[in-house]
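In: here is my input; please provide its structure:
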Amino acid sequence: MAKSSAGRSALSRIMQILAAFDVDAVFLTVSQLSARSGLALATTHRLVAEMEQFGLLERQLDKTYRLGVRLWEIACRTPGALGLREIAKPYLQEVQARVRQHTQLGILEGYEVLFLERLSARDAVVNVTLVGGRLPLHASSSGLVLLAHSDATFQDEVLAGDLFRYTDQTVQTPESLRSLLQQIRRDGYACGRGYIHPEARGIAVPIRGVNDLVVAAVSVVVPNDDAPVTGLVRLLQAAAQGIGKDLHAAYAPSNDPAATPGGRYRTLVSSSLDSMEYLPSAPRPQTRR
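Out: Sure, this is the predicted structure:
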């Protein structure tokens, strides 16, 4: 039976095609895009051709399509996720230089934690996190930190949902999850021992932005052994404090003495002081499209 896209706006249909791609499905044929998006094949053909023209999709030699670089270019202009990533990256690198395992930055997105960055050593412990990938809030240390600092209504919605079980150690009941969230708020960090893989342990702390609101979590994934977490927690808290301070400076009024230089670029870019001072006045040729 032919699928119908009647009543849907052009933008909603384009979003359905973009959403068909996933970390496990980065190359898709038009037929696969049609099936995964729920759009009619003829509609998918037409939209894919137009999206390719604008650089939103790129056609491969085997006639599959992947997301286009133009999407990445546009995404890099958002001061939300990628601006945060830019500001946080020097601190993530400092943490990673110490732990030499996995260091991550995650934000709340829907009922999941979305990872904006992950730094990994080649010989590090098992870790399923992918940049641009997601994990359930209840199963990851970053997700637990973000959930613990969410409002009560949102917590109730998560508690009422399915708590997917990765291992025997994954939090399984609403009662145990609610108790764990209270402990995280009290201790200031989350530690998930074997929640996703028996050999891995995640440790995360919150990052506070403007108005002291929790905007992200910084975490490490290390071997699930008996090593104390105190040193790692302190390391992460120092990084979170630095990121929070730089976030405040990036969003402070431009006439504030503590404001980061860089004008309109300061919420997007984290660079040397000389670079930030030069950026607003740097000559820029008109981009050809």
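In: contacts, neighbours, all on C-alpha from now
Out: Noted.
In: helices of the stretch 151-289 of the chain, start to end?
Out: 152-159, 174-187, 230-251, 273-278 (DSSP state H, counting those that start in this stretch).
In: same list, the ones you listed, but as CSV with distance to residue 47 and mean neighbour count please.
Out: Formatted as CSV, the helices of the stretch 151-289 of the chain follow (distance: least, C-alpha to C-alpha, whole Å; neighbours: other C-alpha atoms under 10 Å):
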stretch, distance to residue 47, mean neighbour count
helix 152-159, 36, 14
helix 174-187, 43, 15
helix 230-251, 38, 20
helix 273-278, 40, 14
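In: for comparison, sequence B:
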Amino acid sequence: MSRPARTPPNSVSARLLGILDVFSADTPLLTLSDISRHTGLALTTTHRLVGELTGWGALERDADGRYRIGLRLWEVGSLAPRSVTIRDSALPFVEDLYSATHQHAQLAVLDGHEVVYLERISGRDAVKVSSRIGGRLPLHATGVGLVLLAHADSQVQEDVLRGPLTRYSRRTIAEPELLRVTLAAVRRDGFAVSDGQIEPHVLSVAAPVRGADDEVVAAVSVVVPAEGTESRLLIPVVRAAARGISRVLGAPSARSLPRSVRRERHAPGQAPR
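Out: This next block holds a predicted model:
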């Protein structure tokens, strides 16, 4: 999908960022002319700024003269504290989730009105999905998105509910009132199920991850084929993983047993029955 040309920004920094912004999963490789057209910058200006970005390592030039995002940006991005702390704490539990399904196990955070994926572990024969590490997807149509939106600031919720709510399939929750009811259920139940909302053949089960102040800081999920899958069998596994990550992050609510768990007590000298 081609992007319309933009009005060139005035500052140099804004122009540099604008150049980086034209790269996406759909357009990972661009020629100098492509970049000039997408940014609205003159070709000579584009050539100079792209040269500076390439020299620093933000862009790389392949043998055909096309440009792509460079590894230096990945190095810088990997230093983001929210990404590092949550991802490092979550990785063992995400690996366990993958072991339970051999499909996709994912970790995501809220950024603006979108989900950003920090981690994904996938099997070789896993169902095809749109998500990718570093990628973004809408809040209202993904399992992790529903969890994050349900626990987001009220202003963020109202902004998303006002729409537009893009419909990706016939199962996408694109009606504000239905979405509002769904978010209430997510808060009540402690998990979200997204069944075919973006890809009709995919089902996702997600649960919230809480930080040291017990606020929801991320969401973890498994993504599996919708056909032949019973979501109720995945819910306990996903919730246990989310609780484990929350405990590592210091969430007070994750330090005690859930209310549904009964701890048996025995009198001194009395053997358990």
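In: one step back: I'd like the helices of the stretch 151-289 of structure 1 as JSON lines, with distance to residue 102 of structure 1 appended.
Out: Compiled in JSON lines, those are given as follows (distance: least, C-alpha to C-alpha, whole Å):
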{"stretch": "helix 152-159", "distance to residue 102 of structure 1": "27"}
{"stretch": "helix 174-187", "distance to residue 102 of structure 1": "21"}
{"stretch": "helix 230-251", "distance to residue 102 of structure 1": "12"}
{"stretch": "helix 273-278", "distance to residue 102 of structure 1": "28"}
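In: so for residue 16 of structure 1, which of those helices sits nearest?
Out: helix 152-159 (25.0 Å; C-alpha to C-alpha).
In: which strands and helices sit next to that closest one?
Out: The contact analysis (3 or more C-alpha pairs under 8 Å, 6 or more residues apart in numbering; DSSP states H and E) places helix 152-159 of structure 1 against helix 174-187.
In: check contacts around residue 8 of structure 2.
Out: Residues near residue 8 of structure 2 by C-alpha atoms under 8 Å, 6 or more residues apart in numbering: 15, 39, 40, 41.
In: tell me how far the second one lies from residue 64 of structure 2.
Out: Think residue 39 of structure 2. Residue 39 of structure 2 is 21 Å from residue 64 of structure 2, where distance means C-alpha to C-alpha, to the nearest Å.
In: and for the third one?
Out: With distances defined as C-alpha to C-alpha, the gap from residue 40 of structure 2 to residue 64 of structure 2 amounts to 23 Å.
In: the two - which one has more neighbours?
Out: Applying other C-alpha atoms under 10 Å to residue 40 of structure 2 and residue 64 shows that residue 40 carries more neighbours, namely 19 against 7.
In: which residue in structure 2 lines up with residue 55 of structure 1?
Out: The alignment partner of residue 55 of structure 1 in structure 2, by TM-score structural alignment, is residue 57.
In: thought residue 75 was touching that match, still the case?
Out: No. Between residue 57 of structure 2 and residue 75 there is no contact, the gap being 10.1 Å when judged by C-alpha atoms under 8 Å.
In: neighbour count: the two, which is higher?
Out: Per other C-alpha under 10 Å, whichever of residue 57 of structure 2 and residue 75 has more neighbours is residue 57, with 16 against 11.
In: residue 206 is in contact with residue 192 of structure 2, correct?
Out: Yes. Judged on C-alpha under 8 Å, residue 192 of structure 2 makes contact with residue 206 at a distance of 5.2 Å.
In: between those two, which contacts overlap?
Out: By C-alpha under 8 Å, 6+ apart, the residues touching both residue 192 of structure 2 and residue 206 are 143, 144, 147.
In: so which of those wins on neighbours?
Out: Most surrounded of these: other C-alpha under 10 Å gives residue 144, at 35 neighbours.
In: could you tell me where the strand or helix carrying that one falls in structure 1?
Out: Residue 144 of structure 2 belongs to helix 143-150 when assigned by DSSP states H and E. Mapping helix 143-150 of structure 2 onto structure 1 (TM-score structural alignment) gives residues 141-148.
In: same question, stretch 237-250 of structure 2
Out: The aligned range for stretch 237-250 of structure 2 is 235-248, by TM-score structural alignment.
In: nearest residue to the middle of structure 1?
Out: residue 115 (2.8 Å; C-alpha atoms, centre = their mean).
In: how about that one, what's its match in structure 2?
Out: Alignment note: residue 115 of structure 1 maps to residue 117 in structure 2; criterion TM-score structural alignment.
In: for the closest residue to that match other than its chain neighbours, what are its contacts?
Out: For residue 117 of structure 2, ignoring the flanking residues on the chain, the nearest one in space by C-alpha to C-alpha, 6 or more residues apart in numbering is residue 108 at 4.2 Å. By C-alpha under 8 Å, 6+ apart, the contact set of residue 108 of structure 2 is 115, 116, 117, 118, 119, 144, 218, 219, 220.
In: swap the cut-off to 6 Å and go again
Out: 116, 117, 118, 218, 219 (C-alpha atoms under 6 Å, 6 or more residues apart in numbering).
In: quick check: the third one is in a helix.
Out: In other words, residue 118 of structure 2. No. Applying DSSP: H, G, I helix; E, B strand; the rest coil, one finds residue 118 of structure 2 to be strand, outside a helix.
In: distance of residue 56 of structure 1 from residue 129 of structure 1?
Out: From residue 56 of structure 1 over to residue 129 of structure 1 (counting by C-alpha to C-alpha), the distance is 25 Å.
In: how about residue 39 of structure 1?
Out: Counting by C-alpha to C-alpha, the gap from residue 39 of structure 1 to residue 129 of structure 1 is 30 Å.
In: try residue 274 of structure 1
Out: Distance from residue 274 of structure 1 to residue 129 of structure 1, by C-alpha to C-alpha: 35 Å.
In: same deal with residue 155 of structure 1?
Out: In terms of C-alpha to C-alpha, residue 155 of structure 1 sits 23 Å off from residue 129 of structure 1.
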